[in-house]
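[1] Please find the sequence and the predicted model below.
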Amino acid sequence: MELMAAVDRYTAYLADVRRLSPATVRAYRSDLAGLAAATAGVPLEDIDLEHLRSWLWERAKHGDARSSIARRAAAARGFFGWALEQELLASDPSLRLVAPKRSRPLPKVATTEGVGAALDALARTAQDGDAVALRDHAILELLYATGVRVSELCGLDIDDLDRGRATARVLGKGSKERVVPYGMPAAQALDAYLARGRPTLAARVEGDVRRTDGRALFLGARGRRMSPRAVYDLVTRVIGPVVGSAAVGPHLLRHSAATHLLDGGADLRSVQELLGHASLGTTQIYTHVSSERLAAAYKLAHPRA
């Protein structure tokens, strides 16, 4: 069987049966398409361990990071395991495929004071009633309050908010729903945006064609659902100076929210639930961040450190 034909079936299985996100399915397909190109038309049943090792070795020579090599190996193992289950293969060539261990650099976080100052400055700007300023303030307050992913934020509809309980229902990875709480600053920013900002953005038109997405919570300047790219630009502009880097995005606020929660005494499982992590091990990296911050503060403050 041709490899890419099997890949098509596998990615359909990932999307329709395992219900993985479109972005995850695209990543698997991209990795496996790379394998197909590297094996140059070798039939699926003829691919062996040496083909896989050669593929990863070539990617390493091209400068792929260890994490990328590990991801490609994981994609291959998943695919060939599925192919064996489907009886497309007599044996799984990926069983002895070894990839480098992923290095897990600690995520960058902003200080509570830095985030607070940036949000307070944005709140003052929004007091003039400008629709875009009101929206931007609400977006950053909600990102920091809930730690949601940028895709989850952009996917929010108005009906996903329970303003009485100050919670939002988000659709996360694997189409899993969860309910996240937010605090008073985010609630006030959302109320101001919904009362004075969103109606203005929703009324904007381009030519004679209304472009408003009637359900979307956050709208762009032309009345359409806010895009992740626009949120990235917003975070870079407002939060970048706080950490002294232009290479920041919405995940910085997610990392910061998780770390600040743990610094404040929240238990790990509560943070896991808030972030929507499937594994507690994923959340545990924030305990290392919190510990490093504590150690740094100790060295600075203790007379005998």
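    Okay, I see it.
[2] hey, let's count contacts and neighbours off CA atoms from now on
    OK.
[3] mind listing the strands for the protein?
    161-162, 167-171, 177-181, 205-206, 209-210 (DSSP state E).
[4] Ala216 is in contact with Ala202, correct?
    No: if you go by Cα atoms under 8 Å, Ala202 and Ala216 don't touch, sitting 9.8 Å apart.
[5] what do those two both touch?
    Taking Cα atoms under 8 Å, 6 or more residues apart in numbering as the criterion, Ala202 and Ala216 both touch Arg224.
[6] hmm, back to that, comparing the strands of the chain, which comes out most buried?
    Comparing the strands of the chain by mean neighbour count (mean count of other Cα atoms under 10 Å), strand 167-171 comes out on top with a mean of 20.
[7] Next one for the comparison:
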Amino acid sequence: MELVERWPVLDRHEMAAVWLQVWVDLGRAARTIDAYGRGLAEYLEMCERLGVDPLTAGRADVAVYVRELTRRPGRLGVNVVSIESGAGLANATIQQRLVPVRLFYDFLMEEGVRQSNPVGRGRYTAGRTFGGGQRGLVPRLTKLPWIPTDEQWLSILDVVRSESARTRVMLALAYDCGLRREELCSLRTDDLDPGHRMVRVRAETTKNRLERVVPYSAVTGALLSGYLAHRATVSRMRGALFLSESRRNHGQALTLWTWSKVVRRIALAAQTPRFSTHTTRHLCLTDLARMGWEIHAIATFAGHRSTESTMRYIHLSGRDLSARLAASMSQLHAWRVAALAALDGTGQ
């Protein structure tokens, strides 16, 4: 009932409501359910507007939906998808919008309602990874994460220097431990081990449900100690580490949205609008790659299930390319020296 109230279009499409309820029953995170529900509702509304039955829709019908997405301005304004367009949602956003549609058709195939998936992720085989030779409707653009230059980072730190003790320690932990936004805001007092300067990142707060324990530096430890003393003036109760100090939510756990607003304000003040709550994680992992950490060690530290995600930071750091360039230059140098040495006596 709650799902139908949030997305009324599901009440008109029984299989869609059943599909979303399956994800709820499987215990998927509330944010995941919200993204799936909104995404599928948007697609179903388009089908109704065009008189298309979603149970029998073909690849051409889904392509119309993709076309609408590529022409729709983003929440913060137009975003260039291609040089020619000058408008439309970003490639990554379009990919996200297609995920619930693709999963819905996977479900219909599993239930025997239809034989193929029009989203084009490849042939479906129950119990196996999706794949195949069929190309997706939208080519996936893989971009390296953005990280600030040294000058931009110093500008950010100049702004943060005048921020509250809570903001300073949150930014320090976010970078030092490579934490995602939800992991950071969900930290509890009993997740800390100050004696060993370690933080436990609980599985239920992570993106892929992998628990990990990560260290933090002595500098961050000093900031954390100062914040804990300040926190005691707000609340002496154990629980959420970072507390709101607003009059309306005083002593309550700091929300993801509040932290996002804080970081956005810092970014604008530092004149680095691309800086976000995830930038500190990107910067941390890139710095680890620059320092020569082995890829599996970085993956463990970051909580990546696969090293494929970690490889982005190896590429971004330029570590492998630099090593290869140095090796090739060394060989080239040796060859030139050998060639010069061969000149000895040849002119006599």
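    That came through fine. The model shown is predicted, which means the values in this text are computed figures rather than measured ones.
[8] For the strands of the first structure, could you give me TSV that also reports distance to Leu190 of the first structure?
    Below are the strands of the first structure laid out as TSV (distance: least, Cα to Cα, whole Å):
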stretch	distance to Leu190 of the first structure
strand 161-162	10
strand 167-171	11
strand 177-181	13
strand 205-206	23
strand 209-210	24
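[9] Which one of those lies nearest to Ala117 of the first structure?
    Closest approach to Ala117 of the first structure among those is made by strand 177-181 (22.0 Å; Cα to Cα).
[10] So which elements touch that closest one?
    helix 131-146, strand 167-171 (3 or more Cα pairs under 8 Å, 6 or more residues apart in numbering; DSSP states H and E).
[11] and these, which is most packed in?
    The most buried one of those (mean count of other Cα under 10 Å) is helix 131-146, showing a mean of 24.
[12] and it with strand 167-171, angle?
    90 degrees (axes from the mean of the first three to the mean of the last three Cα atoms, to 10 degrees).
[13] got the buried residues for stretch 178-193 of the second structure?
    Judged by neighbour count using 16 or more other Cα atoms under 10 Å, the buried positions of stretch 178-193 of the second structure are 178-181, 183-188, 191-192.
[14] can I get the helices and strands packed on strand 177-181 of the first structure in CSV with distance to Gly249 of the first structure?
    Below are those laid out as CSV (distance: least, Cα to Cα, whole Å):
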stretch, distance to Gly249 of the first structure
helix 131-146, 11
strand 167-171, 19
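[15] so which of those gets nearest Asp233 of the first structure?
    helix 131-146 (10.8 Å).
[16] re earlier: between the helices and strands packed on strand 177-181 of the first structure, which one is nearest to Arg53 of the first structure?
    strand 167-171 (37.2 Å).
[17] What residue in the second structure is paired with Leu201 of the first structure?
    Taking TM-score structural alignment, the alignment pairs Leu201 of the first structure with Val234 from the second structure.
[18] Also Arg66 of the first structure?
    When the second structure is aligned by TM-score structural alignment, Arg66 of the first structure is paired with Asn91.
[19] what number of residues lie near its match?
    A count of nearby residues for Asn91 of the second structure, using other Cα atoms under 10 Å, gives 20.
[20] So it versus Glu45 of the second structure, what's the distance?
    22 Å (Cα to Cα, to the nearest Å).
[21] re earlier: so the match of Arg66 of the first structure makes contact with Leu141?
    Yes: at 6.6 Å, Asn91 of the second structure counts as touching Leu141 under the criterion of Cα under 8 Å.
[22] can you give me the helices in the stretch 1-150 of the first structure?
    For the stretch 1-150 of the first structure, helices defined by DSSP state H, counting those that start in this stretch occupy the ranges 3-16, 22-39, 49-61, 66-85, 112-126, 131-146, 150-154.
[23] residue range for the second one in the second structure?
    What it means is helix 22-39 of the first structure. Taken onto the second structure by TM-score structural alignment, helix 22-39 of the first structure occupies residues 30-47 there.
[24] In space, what's closest to Ser151 of the first structure - neighbours in sequence excluded?
    Excluding the flanking residues, the one nearest Ser151 of the first structure by Cα to Cα, 6 or more residues apart in numbering is Pro228, at 6.4 Å.
[25] Now do the same for that neighbour: its match in the second structure.
    By TM-score structural alignment, Pro228 of the first structure lines up with Leu256.
[26] how near is whichever residue in the first structure pairs up with Tyr216 of the second structure to Leu142 of the first structure?
    Under the alignment (TM-score structural alignment), Tyr216 of the second structure maps onto Tyr182 of the first structure. Counting by Cα to Cα, the separation of Tyr182 of the first structure from Leu142 of the first structure is 7 Å.
[27] quick one: which of the helices and strands packed on strand 177-181 of the first structure is nearest Leu20 of the first structure?
    strand 167-171 (12.2 Å).
[28] so Leu274 of the first structure touches Val180, yeah?
    Yes: Leu274 of the first structure is within contact range of Val180, at 5.9 Å (criterion: Cα under 8 Å).
[29] which residues are common contacts for those two?
    Joint contacts of Leu274 of the first structure and Val180 (Cα under 8 Å, 6+ apart) are Thr146.
[30] which ones are touching Leu141 of the second structure?
    Applying Cα under 8 Å, 6+ apart, the residues near Leu141 of the second structure are 91-92.
[31] repeat that for 10 Å
    Leu141 of the second structure is in contact with 90-92, 95, counting by Cα atoms under 10 Å, 6 or more residues apart in numbering.
[32] are any of the residues you listed buried, and which?
    By 16+ other Cα under 10 Å, those give 90-91, 95 as buried.
[33] Please convert those residues to a markdown table, extending it with distance to Leu223 of the second structure.
    Below are these laid out as a markdown table (distance: Cα to Cα, whole Å):
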| residue | distance to Leu223 of the second structure |
| --- | --- |
| Ala90 | 38 |
| Asn91 | 39 |
| Gln95 | 39 |
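[34] so which of these would you say is closest to Ser330 of the second structure?
    Checking those one by one against Ser330 of the second structure (Cα to Cα), the nearest turns out to be Asn91, at 40.8 Å.
[35] Could you measure from the counterpart of Gly136 of the second structure in the first structure over to Arg229 of the first structure?
    Using TM-score structural alignment, the equivalent of Gly136 of the second structure in the first structure is Val98. Counting by Cα to Cα, the gap from Val98 of the first structure to Arg229 of the first structure is 36 Å.
[36] and what of Ala221 of the first structure?
    Distance, Ala221 of the first structure to Arg229 of the first structure, using Cα to Cα: 13 Å.
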